[in-house]
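Engineer: Sequence unavailable; structure follows:
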């Protein structure tokens, strides 16, 4: 297993602890403790056995390394853990040991532990995503009328408001976050079906036990076990990858705008942040780098989980076993990207003078589209297009301004309100849409 140093750029404290060995044991043993209490309440096991089992469900009592090694011999972590739990109970009360894991199966424990881990990991991530959207919305509002050079296919295009670009980031992140919130809620359900999903070992007490178990674990009770129905898990994986992708769109733009040749944006600075091991002058876009790193991994992790959907019969061989570690890696990548972008969005700054200078460097060539339409209203688009093309050629040859080469429309093309077109109102529309959600 990769250690913290190897995974330093792929995970973050925001979620990593939720998938630690201690957390994994805690959630699996939480299921076993709740099961003992639920079956005791239903009269399936002696009432005196439940507190003895619960007391043995202390994760500090178990050797994670030994359990991991043993899991490879049974293809499930539940088997060695239940064995170790049974031995721990037996040391306290031999009779009680016979009631450990009553009526449950391996997948009940692991799927429910996975659900509980998601319940611990995702709420703080969702909270930070909301903060990112709010930070970008504030910046968009501030830069509603700040002109900048639009770029298409990485080349200069027509100007637009910086606020529209930022509000676009916020809009897509918010849209992806809403999807993730919905799919997360759908995962917060108990897994409990026994050997093959019929809970036959519990007889007529099955309903009472599963209702009690779900209540104790604070999970919803689904209509039936979902051993081989994995759309909940796959939907969450896809939506997590979409959030990372939406964050990465902003990260890509910011990193490009930070290039010294543009100098339009800057991530927040601080001691040691963005430094180079050999070049003291550098201020690297480290937050963007962490987000883009997660974006390179997230789609493939999500694809692994989607690929595991066709699972065999009532319990799967291989596909199900692939999900847990993959989902943990995906959620950690999501948390890493979210934490990094939260830091960026909270201190992101822009240089309006640099943006103006970059527009000026085009010698007004980016106004050619607008000039064409202004002239077309008077002489038709074909003739206007020819005049504009000739002016562009003259300005390129002389190195002068396109407007001077055109020899007309100086006043119209200098109108800043017209220059930005509908862009400021698109900012308003995007922000209003965010406010409604």
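Structural biologist: Yep, that arrived. Keep in mind the model is a prediction, meaning the values are calculated, not measured.

Engineer: Please count neighbours and contacts with C-alpha atoms only from this point.
Structural biologist: OK.

Engineer: and after the lengthiest helix in the chain, which helix or strand comes next?
Structural biologist: Using DSSP state H, we find that the single longest helix of the chain is helix 106-142. For helix 106-142, the following helix or strand on the C-terminal side (DSSP states H and E) is strand 147-152.

Engineer: Show which residues not belonging to that next one make contact with it.
Structural biologist: Applying Cα atoms under 8 Å, 6 or more residues apart in numbering, the contact partners of strand 147-152 are 156-162, 352, 355-356, 358-359, 420.

Engineer: Centre of the chain to it, how far?
Structural biologist: Centroid separation for strand 147-152 versus its chain: 28 Å, with Cα atoms, centre = their mean, to the nearest Å.

Engineer: For the helix or strand just after that strand, buried residues please.
Structural biologist: Heading C-terminal from strand 147-152, the first helix or strand you meet, by DSSP H and E, is strand 155-161. Residues of strand 155-161 classed as buried: 157, 158, 159, 160, 161 (neighbour count, 16 or more other Cα atoms under 10 Å).

Engineer: next, the one to line up against it:
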């Protein structure tokens, strides 16, 4: 079958996903998860005494997803509207007489939601591994450039001197917090689903909650307090976290792409022959990884929005919103897996031009040090007068193309208050880094 989206295209799929994440969400993986859920349910029910032990053993021995007729599944799923009943029919045929005990007391959404949770569990494990790898690369980069001075920029203008290590540590700090959120999400939101037709487990009488607890234990999922057929906050939180991680990666991608531009020239993505090439301009080395990371962040935002929309579900079983999740969840995980892979690639091989950083820092003739001078004058002159004097000096630098130290030394009040030697020292970016080193070190040395 010809591919029709970037997620299954042989051209684009590894730019909008990864092979490992596709393996978690492909058709076979989903069917395997459904079969695993059905077998686990039979095992749990036999343990509680709801179905015969012999039936559960035969179900476990007989159910084989590899033997399912995929074309029959496709046709029946389109007819039924859901894949579980078609799968259960074929599994029951595999199990002979014991097939009558398959899917006992369950409803379609129980099995689909639980299978989806098994996929989410595996996918979040991949995200955790990728996130840890990226954080390690950022930690190394921040440590290597903890004293590399560069221009801090606000509103795209030079603000104050910072270190490149500080900038990287800010990126890293967000991902460290996301790692904590990820651990909490895995503990809180990976829940088994088992409620029966309307969520009350009425068909199992007094044994329903025991079966649900055993099923959760069998599958390694959390046993929830109540059926969550129409309470989809857990899945919304999962996708929201994926979007947030993607947004933090997108911020890295946006910064790197800007700093790779010709006018900045402070960074360059790792290069391989042909990477980022233009079909018409032989000189081009476009920041392809950064661009993909930024694109993924934008697409992930829409996935989170769709999941929020799908939260509004009617009564005890939704009329439509549930189906939104089937499309959104796999695509959200694929996008983030690509984003993390691309970000790790660019950070691990990032080329840092320290000379260009220092040269760019001097582009404004020392204006980046205006606050330092103002704060040095303020104790003697008061903050407002100090601000006005330095502002006037900065204006002269901008108009004349001179430098800040020269203009300050030419002003009698400033020269008398500070002296030439202190003015020179105050105009040195290395003297005005505040707590950048300490903060960077605190992030670099934090427990990963």
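Structural biologist: Here it is on my side, so go on. Predicted model only: the values in this text are computed from it and were never measured.

Engineer: closest to residue 85 of the first structure among the contacts of strand 147-152 of the first structure?
Structural biologist: residue 162 (59.3 Å; Cα to Cα).

Engineer: Quick check: the gap between the aligned partner of the closest one in the second structure and residue 347 of the second structure.
Structural biologist: Aligned by TM-score structural alignment, residue 162 of the first structure pairs with residue 164 of the second structure. Taking Cα to Cα, to the nearest Å as the measure, residue 164 of the second structure and residue 347 of the second structure are separated by 13 Å.

Engineer: residues of stretch 205-214 of the first structure that come out buried?
Structural biologist: For stretch 205-214 of the first structure, a neighbour-count test (16+ other Cα under 10 Å) marks 206, 209, 210, 211, 212, 213, 214 as buried.

Engineer: Surely the second one touches residue 44?
Structural biologist: No - distance between residue 209 of the first structure and residue 44: 9.1 Å, which falls outside the contact criterion (Cα atoms under 8 Å).

Engineer: Report the central residue of the second structure.
Structural biologist: residue 245 (2.5 Å; Cα atoms, centre = their mean).

Engineer: returning to what we had before: ok, residue 164 and residue 347 of the second structure, which is more surrounded?
Structural biologist: Here residue 164 of the second structure and residue 347 are compared on neighbour count by other Cα atoms under 10 Å; more neighbours surround residue 164, at 26 against 22.

Engineer: burial count for the nearest residue to residue 286 of the first structure once chain neighbours are set aside?
Structural biologist: The shortest distance from residue 286 of the first structure to any residue other than its chain neighbours is 5.5 Å, reached at residue 274 (Cα to Cα, 6 or more residues apart in numbering). For residue 274 of the first structure, the count of nearby residues is 16 (other Cα under 10 Å).

Engineer: Now do the contacts for residue 274 of the first structure.
Structural biologist: Applying Cα under 8 Å, 6+ apart, the residues near residue 274 of the first structure are 282, 283, 284, 285, 286.

Engineer: Return the residue of the second structure aligned against it.
Structural biologist: Under TM-score structural alignment, residue 274 of the first structure pairs with residue 276 in the second structure.

Engineer: That match: what secondary structure?
Structural biologist: When classified by DSSP: H, G, I helix; E, B strand; the rest coil, residue 276 of the second structure comes out as coil.

Engineer: same check, this time on residue 282 of the first structure
Structural biologist: Going by three-state DSSP: residue 282 of the first structure is coil.

Engineer: still on that earlier bit, quick one: the buried residues of strand 155-161 of the first structure as JSON lines, columns for distance to residue 264 of the first structure too.
Structural biologist: Shown next, in JSON lines, are those (distance: Cα to Cα, whole Å):
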{"residue": "157", "distance to residue 264 of the first structure": "16"}
{"residue": "158", "distance to residue 264 of the first structure": "16"}
{"residue": "159", "distance to residue 264 of the first structure": "14"}
{"residue": "160", "distance to residue 264 of the first structure": "14"}
{"residue": "161", "distance to residue 264 of the first structure": "13"}
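
Engineer: Relative to residue 190 of the first structure, which of the residues you listed is nearest.
Structural biologist: Distances from residue 190 of the first structure to the buried residues of strand 155-161 of the first structure, taken by Cα to Cα, are shortest for residue 161, at 48.4 Å.

Engineer: Can you verify my assumption that that closest one contacts residue 143?
Structural biologist: Yes - the pair residue 161 of the first structure / residue 143 is scored as a contact, 7.1 Å apart, by Cα under 8 Å.

Engineer: that older thread, average distance between the longest helix of the first structure and the second structure?
Structural biologist: In the superposition with the second structure, the aligned residues lie an average of 1.2 Å away from helix 106-142 of the first structure, counting by mean Cα distance after the TM-score superposition for the first structure.

Engineer: could you give me the residues in the second structure that that helix aligns onto?
Structural biologist: Helix 106-142 of the first structure maps onto residues 108-144 of the second structure, going by TM-score structural alignment.

Engineer: Ok, stretch 24-32 of the first structure next?
Structural biologist: Stretch 24-32 of the first structure covers residues 30-38 of the second structure once aligned (TM-score structural alignment).

Engineer: Same question for stretch 174-186 of the first structure.
Structural biologist: So stretch 174-186 of the first structure sits over residues 176-188 in the second structure, by TM-score structural alignment.
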